[in-house]
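Visitor: Sequence plus the predicted model coming up.
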Amino acid sequence: MKTILAAYSGVLRGTGSSILSSLKDLPATPWLSRSKMEKQLQMISVLQWILSFLAMGAACTALLVYLFCTDLWVIAAMYFAWLIFDWNTPKEGGRRSSWVRNWAMWTYFRDYFPIRLIKTHDLLPSRNYIFGYHPHGIFCFGAFCNFGTEATGFSKKFPKIKPSLATLAGNFRMPVLRDYLMSGGICPVNRNSIDYLLSRSGTGNAVVIVVGGAAESLDCAPGKNSVTLKSRKGFIKLALQQGADLVPVYSFGENEVYKQVIFEEGSWWRFAQKRLQKLVGFAPCVFHGCGLFSSDSVGLVPYCKPITTVVGEPITVPKFEEPSQDVVDLYHAMYIKSLKNLFDKYKTRFGLKESDSLLIQ
């Protein structure tokens, strides 16, 4: 157990040498082989992200309230004062940390599935970009690993391009969680934040928007290739107003890592899901993966299915202060065509059949 803790502490610190040395010290027993140890570290790395996303904000909020009721209230008061002072930072470019983005822990996260990033075209540092990421999946593992960390080498593949993954603005109202997200270059998915990155932060910025959002997550399931895009035109209008090029991105395998119960349209459960989605901003999906100690059991751990994220060809977008609806519709149609072409070109390389098609909902 001490060896496991020593290895994982190295994962958090980003010190690969300490991890390897700890693994070499493992006793020669079947249940503690090096390969099994690496698999456990990969699983822990994935689980810490899931639990951080689901529970860190609520847990830290509860802790802050509790500290206010103890002799340590000064610490809570100081943090609360800092929170007020720093409130607008997430929508003003955030506070990314190259050290956090390069943690060795993220390479274990990457290798669990594994996750790969495929570059198809160069991106010019003299331009700004809006990446449309599809599909949402349950936890957007591909989006986070590729654009919220350096585990798949984004900065090396796209030099001088700075990615900012946009997610629910509500996450940035949560103490500690907001700082954790910002350290990875993650920003709120609202107009103010995206406008700032595309207009007041120079060039070479790439804002990554998961276009289908929470609504799309309700329909994700293994073997299903559908995206929620027909009525999603806000990001197109934003790109036109800022003169930011549009880049379609598709992650093959994102829908394969969890099994979900999909309720029929018109059912009470479907109505409840959509109602809660509007109230809290995310969809309460009924899903499962495998257990912590066995792939045959049911649990929160995602299945080990490869996720390959393909970054498509940029669509050059002119700048319009107030684009007409016809112009928005034109570029929306161009974007859909480009996304379909990207899907069709790479689908057979990553496990799909030639007859499979992308459904636009």
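Guide: Now that the structure is in, tell me what you want to look at.
Visitor: going forward, measure contacts between C-alpha atoms and count neighbours the same way
Guide: Fine.
Visitor: Pretty sure Glu322 sits against Gln241.
Guide: Yes. Counting by C-alpha atoms under 8 Å, Glu322 does reach Gln241; the two are 6.6 Å apart.
Visitor: So those two - more neighbours on which side?
Guide: Taking other C-alpha atoms under 10 Å, Glu322 and Gln241 do not tie; Gln241 has more neighbours (19 against 11).
Visitor: residues touching that one, list them.
Guide: 319-323 (C-alpha atoms under 8 Å, 6 or more residues apart in numbering).
Visitor: rerun that using 10 Å as the cut-off
Guide: 195, 198-199, 235, 317-323 (C-alpha atoms under 10 Å, 6 or more residues apart in numbering).
Visitor: ok, now Tyr133?
Guide: With C-alpha under 10 Å, 6+ apart, Tyr133 has these contacts: 140, 142-143, 165, 208-213, 227, 247-251, 309-311, 339.
Visitor: how about a cut-off of 6 Å?
Guide: Contacts for Tyr133 were tallied using C-alpha atoms under 6 Å, 6 or more residues apart in numbering; they are 209-210, 249.
Visitor: Doesn't it lie inside a strand?
Guide: Yes. With DSSP: H, G, I helix; E, B strand; the rest coil as the criterion, Tyr133 is part of a strand.
Visitor: then this one, side by side with the first:
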Amino acid sequence: MNIINIADTVMNRAARYHDHRVEGLEHIPTSGPALIVVNHSLATYDSGLLATAIKAKLGRDVGLLGDRYIFKVPVLRDLATTYGFVEGSQHNAESLLRDGELVLVAPGGMREALRPSSQKYQLDIRDRKGFAKLAMRTGAPVILSACPAADDIYHVVPNPVTDWVYNRYRLAAPVIFGKYGTPIPKPAKLVHYLNAPMSPPDNGTDDDPEAVDAFHARLESRLQEMLTEHASA
């Protein structure tokens, strides 16, 4: 079995395991660029499930921006690259958008993923404004996607070791409990809820700090609203 088949098998089994579905796929354009912004869970692969669903239903590939640490692990790097992940950078994302592609980003990155479970369903992108600047610079519409149940896949325990490793090396060293207290993911039922596209200011630039702050605040507020609303559904 080659690596492409392995990646497909992993995602298909994960989708069945989590009974995954997407609400709001009609908001994804059938052509042209769009920036899909998601909340970041510790499991991470929930973003891949969304990209898989978009490919299956709409026939569009999604460029997933991955945390740099993914590309430091040989096997994980190969799987991620095969499945459409690219190393997260403004350059890579802008190139894809200007080529008319769909790009998916979790702006909170590893910091948000490592939140303890006492902070689940809480967005942590307050100072992550690069995605807003990217949309403003390219004119790409932003489609917000909330999947609160992704925070239920693992119980994340707060501890100083996790904080120290992240702050010093920007690597993940979480203390987690999954199914039956093991590292096996819990079978949380995952639903991605998509918001209607939100257009950036029509000026084609990101050099106005006040405009960036205002657009970022709109996106952050709406995504948090979606997480809170659907976490209680």
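Guide: Structure's in. What do you need? Here the structure is a predicted model, which is why all the values come from computation and not from measurement.
Visitor: could the contacts of Gln241 of the first structure go into JSON lines alongside secondary structure?
Guide: Listed next are these as JSON lines, based on three-state DSSP:
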{"residue": "Asp195", "secondary structure": "helix"}
{"residue": "Leu198", "secondary structure": "helix"}
{"residue": "Ser199", "secondary structure": "helix"}
{"residue": "Phe235", "secondary structure": "helix"}
{"residue": "Val317", "secondary structure": "coil"}
{"residue": "Pro318", "secondary structure": "coil"}
{"residue": "Lys319", "secondary structure": "coil"}
{"residue": "Phe320", "secondary structure": "coil"}
{"residue": "Glu321", "secondary structure": "coil"}
{"residue": "Glu322", "secondary structure": "coil"}
{"residue": "Pro323", "secondary structure": "coil"}
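Visitor: Out of those, which comes closest to Gly16 of the first structure?
Guide: Nearest to Gly16 of the first structure among the contacts of Gln241 of the first structure is Leu198, at 35.6 Å by C-alpha to C-alpha.
Visitor: counterpart of the closest one in the second structure?
Guide: Under the alignment (TM-score structural alignment), Leu198 of the first structure pairs with Leu97 of the second structure.
Visitor: Compute the number of surrounding residues for its match.
Guide: Neighbours of Leu97 of the second structure (other C-alpha under 10 Å): 21.
Visitor: Hmm, Ser31 and it touching each other?
Guide: No. With contacts counted by C-alpha atoms under 6 Å, Leu97 of the second structure stays clear of Ser31, the gap being 11.4 Å.
Visitor: Aligned counterpart of Val37 of the second structure in the first structure, please.
Guide: Counting by TM-score structural alignment, Val37 of the second structure corresponds to Gly132 in the first structure.
Visitor: Repeat that for Phe85 of the second structure.
Guide: Aligned partner of Phe85 of the second structure by TM-score structural alignment: Ile186.
Visitor: Kindly report the same for Gly109 of the second structure.
Guide: Under TM-score structural alignment, Gly109 of the second structure pairs with Gly213 in the first structure.
Visitor: For that match, give its distance to Phe141 of the first structure.
Guide: 14 Å (C-alpha to C-alpha, to the nearest Å).
Visitor: do the same with Leu12 of the first structure
Guide: 19 Å.
Visitor: Who has more neighbours out of those two?
Guide: Each of Leu12 of the first structure and Phe141 has its neighbours counted (other C-alpha under 10 Å); Phe141 has more, 24 against 15.
Visitor: Distance check, the more buried one against Lys162 of the first structure.
Guide: Distance from Phe141 of the first structure to Lys162 of the first structure, by C-alpha to C-alpha: 19 Å.
Visitor: ok, whichever residue in the second structure pairs up with Ser251 of the first structure - contacts?
Guide: Ser251 of the first structure maps onto Cys147 of the second structure when the alignment is built from TM-score structural alignment. Taking C-alpha under 6 Å, 6+ apart as the criterion, Cys147 of the second structure is in contact with 191-192.
Visitor: 10 Å instead, please
Guide: So Cys147 of the second structure contacts 22, 38-41, 46-47, 50, 121, 189-194, 226-227, 230-231 (C-alpha under 10 Å, 6+ apart).
Visitor: Noted, bye for now.
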